[in-house]
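Colleague: Take this sequence and fold it.
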Amino acid sequence: MMLVTVLLLAAGLLGAVVLAGGLWWLLARRRDAKADDIATPSASNASTAHASPSPSPIAPAPSPVAPLQQPVPPPAAQTLQIEPPPMRPLLRRMYAAVMATPSLAEGTLPTDPAQAEVLAAVAAALEQVDLRPQLLPRRPHLLPQLMRAVNDPDASGRGIAAIIAQDPALAANLLRIANSALYRPQGGPLESLERAVVHIGTEGVRQIVAAAVMQPVLSLDGGLYSRLPAAVWDYALRTATAAAAYLRERGGDTLSGQLAGLLQGLGAIVILRVLRDTYAERRGVPYNLEVAAALVERHTAAVAKTIATAWDLPPQLGTALDEQRPEHDTSLLATPLGLALRYGRLAAALAMLARHGAEHEDHALGILATLQPDSDANAALWQRLVAASVE
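Modeller: The predicted model follows:
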């Protein structure tokens, strides 16, 4: 009995020990778990603190943005003209090249007092040229009739031929040009004026007639005074051709464009005649190209307008000529005929420079594009202007 009691007590003691050990083990596990819970966030916080000072990621700073700029055109576009150049420097270059006198490009005047007197005397005479009709050329007697005929859509070739036949020199010139390589007649030479007029067309007649009726008026004596007038007339012919072409593209009056260009040449010839006579009165004073070029530059437009008025030509011709004065060199022209004449002068000067090796075709066509955007029309005209003759 006692043994049983002892065994029961031992079993109870052992159970208590086991129970106590189990409780101790459970308490230790809970203590370790709490320690792990405390240690883990600390380590995490420490790691985060080393990685970044902020709990959220920081976006990278944006790169600096350049200020907005205008698009840069390609290199070729940077060299294009946006407006036509002034005529005076261009014409000075032209006369310098044509006359093989580089000093003309500078526009300077001689310091010789005798030359200054010549310049002043001619300028004074030209200021009153309208009061001295003997200085002005007489109007070609067929000009009014021909202007009406070639601008009349109902005019026949026979009627125009009848007018031209009144002037034997004009008739011969028309036949010569109608049979030239430019028009290449088929079936043998043209011998009648009527056939010639029909063959070359009204437009051809306009150009030929305008130049032909002016030619006798524009003639000057040869010798010392012939070189500059020849250059002036050459320039006038090319100006007239280009001005007429400009108006043709726009359905304008091509004959007025032709006449405007030729009247510019006629005005310059009048100036050179007055200069020639002034030098003749001063035997000891040599002819000076700088003086001649300066007078032509300053007075051509005014004298040409005076001639147009004296000849009772349409008022728009006088207005267009007036717009070519030096003081309007950089002005925006108001009239279609004035703009056509400016284009003609520009094209003619560039072409004459090119003919003397002082201008490149690409550059010249770029300049012409400032007044005529049709590149094909400019290119076709350019080939005519740089030819040996524009008749």
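Colleague: all contacts plus neighbour counts: C-alpha atoms, from now on.
Modeller: Will do.
Colleague: Ala240: neighbouring residues, count only.
Modeller: When neighbours are counted by other C-alpha atoms under 10 Å, Ala240 registers 33.
Colleague: And for Val291, the neighbour number?
Modeller: The local packing count at Val291 equals 21, with neighbours defined by other C-alpha under 10 Å.
Colleague: With Ala77 as the reference, measure out to it.
Modeller: Using C-alpha to C-alpha, to the nearest Å, one obtains 40 Å as the distance from Val291 to Ala77.
Colleague: do Leu14 as well
Modeller: Spatial separation of Leu14 from Ala77 under the definition C-alpha to C-alpha is 108 Å.
Colleague: Give me the buried stretch members for stretch 301-310, please.
Modeller: If you call a residue buried by 16 or more other C-alpha atoms under 10 Å, then stretch 301-310 has these buried ones: 301-308.
Colleague: I would like the residues contacting it, please.
Modeller: With contacts defined as C-alpha atoms under 8 Å, 6 or more residues apart in numbering, stretch 301-310 is touched by 126, 129-130, 136-137, 263-268, 270-271, 314-315, 317-319, 321-325.
Colleague: are any of these buried, and which?
Modeller: Those of the contacts of stretch 301-310 that meet the buried threshold are 126, 129-130, 136-137, 263-268, 270-271, 317-319, 321-324, by 16+ other C-alpha under 10 Å.
Colleague: And this one, please, so the two structures can be compared:
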Amino acid sequence: MFKKLIDRFFHRSPGPLVPDEDLALNPLTVLAVEPPEPVEMIDIDNLFFPWLLGMGTGVADGMNDAENRLLRTLKRVADADDPATADLVPRIPSVIPLLLRSLRDRNVSNSQLAEQVSQDAVLVAAVLKQVNSSYYRRASAVKTIEEAIAVIGQNGLRMLVAGVAFQPLFNAGLGHFTGQGAPRVWELSEPYGVACRHFAKVRRVDGFEAFLAGLLQGVGVIVALRVIDQAGGAAPGELRSLDFQSSFAHYARRLACVIGKQWEFPEQAIAAIDRSGPASALASTVRAADRVGKIRVLVRHGMLRTDLAEVCLEESGATACYKEILAMEDAQERSAA
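Modeller: The predicted structure follows:
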């Protein structure tokens, strides 16, 4: 038992083997292929994905029949590269693609953006709520969209609009794993957004593209959960293997890339979550923000002790970023009081 705890907290689980493409797959084949990574003091994904799938902790045992069956299904859907995969999540409002395209135009005016935002009442409410929160410390209330954009800036608007647009995708659960996991994935988006802004400044990359990549990565997880539900799922607690959870994360990213292409996302954002390509500053930003966001969510739910989280943050140089997330949460609590 002690050895398993040591393996879990201080080492990565054994990496999956690369299958020969010419050989028939069998139930004992681990399908996901992950590139080697430096050993981390604590593998945050080995804590996050068991929690996401309803397991308190993952185990280093081999995969069971249900896990092998579901991985074969995930692989088949991901390999198909079918545009219909995007139908597994609700479609985003029609005004959003237009607005996102405008937001990527550095020459667009605040008045043009205000006109487009005003077409969607949900966006209007979200923008005004955000800009009037204690986080911005306004002496008087902001009442117009154009004034709000002047306060939060175009980049702030980009990230806010993207978050509002994607939120419905994480609300509708059509099965056990989707219903349980989707809200948990969405909870990651807020600390992830703060971390994106922090690391984007450090690495001098487009924070909006990093945020989009993270949202898209979350959509891939939702699609993977829905594939599992449609395939018959598994009994509660059956998806316990760390090898399965690592493979699940791999196929979720591949599915996210399929959807990103279908939705005409920026190529840089898609490449940032596709780990098979060359490393980039944007990809590094996405992974750093993803890690810190997961640490915060795990601490919040008692899945990671605060002292261990502090060690993880020191090891990754992310302490300042984590403090920004805590400041944001504190401002939200004051606004709600």
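Colleague: more neighbours, Leu14 and Ala77 of the first structure?
Modeller: Taking neighbours as other C-alpha under 10 Å, Leu14 of the first structure and Ala77 compare with Leu14 leading, 12 against 9.
Colleague: What is the equivalent residue in the second structure for that one?
Modeller: In the superposition onto the second structure, Leu14 of the first structure corresponds to no residue when matched by TM-score structural alignment.
Colleague: does the residue most central in space within the second structure sit in a helix or strand, and which one?
Modeller: By C-alpha atoms, centre = their mean, the mean C-alpha position of the second structure lies nearest to Gly218, the distance being 3.7 Å. Under the criterion DSSP states H and E, the helix or strand holding Gly218 of the second structure is helix 207-230.
Colleague: Quick one: list the elements packing against that helix.
Modeller: Counting by 3 or more C-alpha pairs under 8 Å, 6 or more residues apart in numbering; DSSP states H and E, the packing neighbours recorded for helix 207-230 of the second structure are helix 65-80, helix 145-166, helix 176-203, helix 242-262, helix 267-273, helix 281-300.
Colleague: what stretch of the first structure does that helix fall on?
Modeller: When helix 207-230 of the second structure is compared against the first structure (TM-score structural alignment), it corresponds to residues 254-277.
Colleague: Against the second structure, what's the mean shift for the matching stretch, could you check?
Modeller: Taking mean C-alpha distance after the TM-score superposition for the first structure, the mean distance separating stretch 254-277 of the first structure from the aligned residues in the second structure is 0.8 Å.
Colleague: Just give me how far that stretch sits from the chain centre.
Modeller: In terms of C-alpha atoms, centre = their mean, to the nearest Å, the gap separating the centre of stretch 254-277 of the first structure from the centre of its chain is 25 Å.
Colleague: sorry, back to before: so which of the helices and strands packed on helix 207-230 of the second structure gets nearest Arg8 of the second structure?
Modeller: Of all those, helix 242-262 sits nearest to Arg8 of the second structure, with 9.2 Å by C-alpha to C-alpha.
Colleague: Check the offset of that closest one from the chain's centre.
Modeller: With C-alpha atoms, centre = their mean as the basis, helix 242-262 of the second structure stands 11 Å off its chain's centre.
Colleague: what's the angle from that helix to helix 65-80?
Modeller: Between the axis of helix 242-262 of the second structure and that of helix 65-80 there is an angle of 20 degrees, by axes from the mean of the first three to the mean of the last three C-alpha atoms, to 10 degrees.
Colleague: burial count for the counterpart of Arg72 of the second structure in the first structure?
Modeller: Under the alignment (TM-score structural alignment), Arg72 of the second structure maps onto Ala120 of the first structure. Taking other C-alpha under 10 Å as the criterion, the count of residues near Ala120 of the first structure is 12.
Colleague: now Ala234 of the second structure
Modeller: 17.
Colleague: Might you report the residue contacts of the closest residue to it other than its chain neighbours?
Modeller: With C-alpha to C-alpha, 6 or more residues apart in numbering as the measure, Ala66 is the residue that lies nearest to Ala234 of the second structure, at 6.3 Å, once sequence neighbours are left out. Applying C-alpha under 8 Å, 6+ apart, one finds that Ala66 of the second structure lies in contact with 234, 238-239.
Colleague: how does it look with 10 Å?
Modeller: Applying C-alpha atoms under 10 Å, 6 or more residues apart in numbering, we find Ala66 of the second structure in contact with 27, 232-235, 238-239.
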